[in-house]
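Novice: coordinates only, no sequence provided:
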C-alpha cells in the first residue's frame, strides 16, 4: 500500500506548490520523512527514507531538484550511449560528449547518497556533489549535522549554507569513508541541514556491500 499513499501525498503537495517538479516533490517527501526503526537487516533498503509526513513536507526548507539534463548526465555516467541512450531519452540527437559532466560519485542531485562497495576487503571512499534550493524564508542559514557510526566518516564542505533569497541555490560536497565490510551488509549514516526555523532536511547516507552471504 506504500505506492498509493505516496502518490496521494505527492498530489497533496502539488496542490500547494504547483510549480514544483516531480523531483522536488520527491525530495520534500524524502527529506522530511521520519526515521523508521523496523529492525531490518537491510536498513534503508528495507525502510527507504522513512515514514512520509505530507503536512511537514509542505515546508521542507530546502529541496534537491532535477531537470531533464540531470537525468541524461546520470545515464552518461552509467555508460549509456548511442542507440540505447537515444531510446531512453526519445531523442536521436542526445550525445554524452556534448553534455558537461556533473561530477561526484553518482552524478545525480538526489536526496540520498549510496555507496556500493566494490571490494568488501578494503575501505571505501566516495564523494557526492549536491545542490539545494531554498524554498523557505528568504534569509536562512543552515548548519550541517552528520550522524554516523564510529567506523564511518562523512565530512561536508561547506558545513554552513547562507541563503539571502527564495529559490537561491547552493552547492556542497560530502566525502564518505567506510571500513572493510566482509561481514557487514549495510552501514547507515545521515546528513541533516538544520536552520533556526525548525527545518531539518535529512538525507540518508548508505554504504552497502552487495556481495551477500549465502542464505540471505
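Specialist: Arrived safely. In this text, all values refer to a predicted model and were calculated from it rather than measured experimentally.
Novice: going forward, measure contacts and count neighbours with C-alpha atoms only.
Specialist: OK.
Novice: so which bits of stretch 201-213 are buried?
Specialist: 201, 202, 203, 204, 205, 206, 207, 208, 209, 211 (16 or more other CA atoms under 10 Å).
Novice: which of those fall in strands?
Specialist: Among those, DSSP state E puts 201, 202, 203, 204, 205, 206, 207, 208 in strands.
Novice: can you put those residues in a markdown table and add distance to residue 36?
Specialist: Shown next, in a markdown table, are these (distance: CA to CA, whole Å):
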| residue | distance to residue 36 |
| --- | --- |
| 201 | 16 |
| 202 | 13 |
| 203 | 14 |
| 204 | 12 |
| 205 | 15 |
| 206 | 15 |
| 207 | 18 |
| 208 | 18 |
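Novice: which of those residues sits closest to residue 141?
Specialist: residue 201 (12.5 Å; CA to CA).
Novice: got the contact list for stretch 4-12?
Specialist: 25, 26, 29, 52, 54 (CA atoms under 8 Å, 6 or more residues apart in numbering).
Novice: which of these has the largest number of neighbours?
Specialist: For the contacts of stretch 4-12, counting by other CA atoms under 10 Å, the largest number of neighbours falls to residue 29: 28 neighbours.
Novice: one more to weigh against that first structure:
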C-alpha cells in the first residue's frame, strides 16, 4: 500500500486491507444518517423531484437541507483541483467512539510534497462509549501533479482508524 509502488495510490487500495476481526471492534466510526445524504444530494444540485426518486419519501431540497460535498460524514477525503493553481478545502467530520471508554486518539497524517494537511483538534478524548467528537481537516497546496495521495490515521495505540485522502487534477 504505497503510492510509490502503485500509481493509482489511495484510489487503488482505499482505507486498507480487509480485517474481519478488526471490523468487529474498529474503535471509531463515521456515522451518516439519511439527512446527511439528503443534504449531500441537495448540495449536488438535486431537485426535490429527483431527491424523492432516490429517497422514496417526502424529503425536499430547501435552504436547510442544502449541504456541501465537503461535509458528508464519510471517512474519505477527496478534492478535485486545477493543477498548478493554489487550492484549499475544509472538511467537517464527526466520529463515534465504539472502542473503549476513557480513550484518546491522536492523529497522524502522511502527505506528499505539495499538500499541507491540518487537522484540528489533533487529539480526540472520549469519556464514554458512543460519545461523538468532531474535527476539521483542511487541505492546502499547489502542485503540478495530477494525483496526490495521503492518509489520516486516528490511533489510540490499539485501534488505527485510517482515512484516505486524494487530491486529483487535470
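Specialist: Structure received. Given the structure is predicted, the values throughout are model-derived calculations rather than measurements.
Novice: need the TM-score between these chains.
Specialist: Overlay of the two chains. TM-score (TM-score structural alignment, normalised by the length of structure 2): 0.91; 170 aligned residues with a CA RMSD of 1.9 Å.
Novice: circling back: and of the ones in strands among the buried residues of stretch 201-213 of structure 1, the nearest to residue 67 of structure 1?
Specialist: residue 203 (19.5 Å).
Novice: quick check: the farthest pair among the ones in strands among the buried residues of stretch 201-213 of structure 1?
Specialist: Top of the distance list for these (CA to CA): 201 and 208, 22.5 Å.
Novice: one step back: from the contacts of stretch 4-12 of structure 1, which land in strands?
Specialist: Short answer: the contacts of stretch 4-12 of structure 1 have none in strands (DSSP E).
Novice: now the strands: where do they sit in structure 2?
Specialist: Counting by DSSP E, the strands of structure 2 are 28-29, 77-81, 87-97, 103-110, 115-120, 123-126, 132-141, 147-155, 160-169.
Novice: so what touches the longest one?
Specialist: Under the criterion CA under 8 Å, 6+ apart, residues 27-31, 70-74, 77, 79, 81, 126, 128-142 lie in contact with strand 87-97 of structure 2.
Novice: and the residues you listed, which are buried?
Specialist: Applying 16+ other CA under 10 Å to the contacts of strand 87-97 of structure 2, the neighbour count classes 27-29, 70-74, 77, 79, 81, 126, 130, 132, 137, 139, 141-142 as buried.
Novice: so what's the gap between the longest helix seen in structure 1 and the chain middle?
Specialist: Longest helix in structure 1, counting residues (DSSP state H): helix 2-16. Distance of helix 2-16 of structure 1 from the chain centroid (CA atoms, centre = their mean, to the nearest Å) equals 19 Å.
Novice: so which bits of that helix are buried?
Specialist: So helix 2-16 of structure 1, judged by 16+ other CA under 10 Å, has buried residues 6, 9, 10, 12, 13, 14.
Novice: tell me the one of these nearest residue 186 of structure 1?
Specialist: After measuring the buried residues of helix 2-16 of structure 1 against residue 186 of structure 1 - CA to CA - the closest member comes out as residue 6, at 25.1 Å.
Novice: how about the closest one, what's its match in structure 2?
Specialist: Matched to structure 2 by TM-score structural alignment, residue 6 of structure 1 sits unpaired.
Novice: now residue 6 of structure 1: how far from residue 201 of structure 1?
Specialist: 19 Å (CA to CA, to the nearest Å).
Novice: just residue 184 of structure 1 next, same as before
Specialist: Counting by CA to CA, the gap from residue 184 of structure 1 to residue 201 of structure 1 is 28 Å.
Novice: ok, residue 180 of structure 1 next?
Specialist: For residue 180 of structure 1, the distance to residue 201 of structure 1 - CA to CA - is 29 Å.
Novice: now residue 120 of structure 1
Specialist: 31 Å.
Novice: please apply the same query to residue 166 of structure 1.
Specialist: 16 Å.
Novice: same deal with residue 149 of structure 1?
Specialist: Distance, residue 149 of structure 1 to residue 201 of structure 1, using CA to CA: 20 Å.
Novice: cool, residue 101 of structure 1 as well?
Specialist: In terms of CA to CA, residue 101 of structure 1 sits 26 Å off from residue 201 of structure 1.
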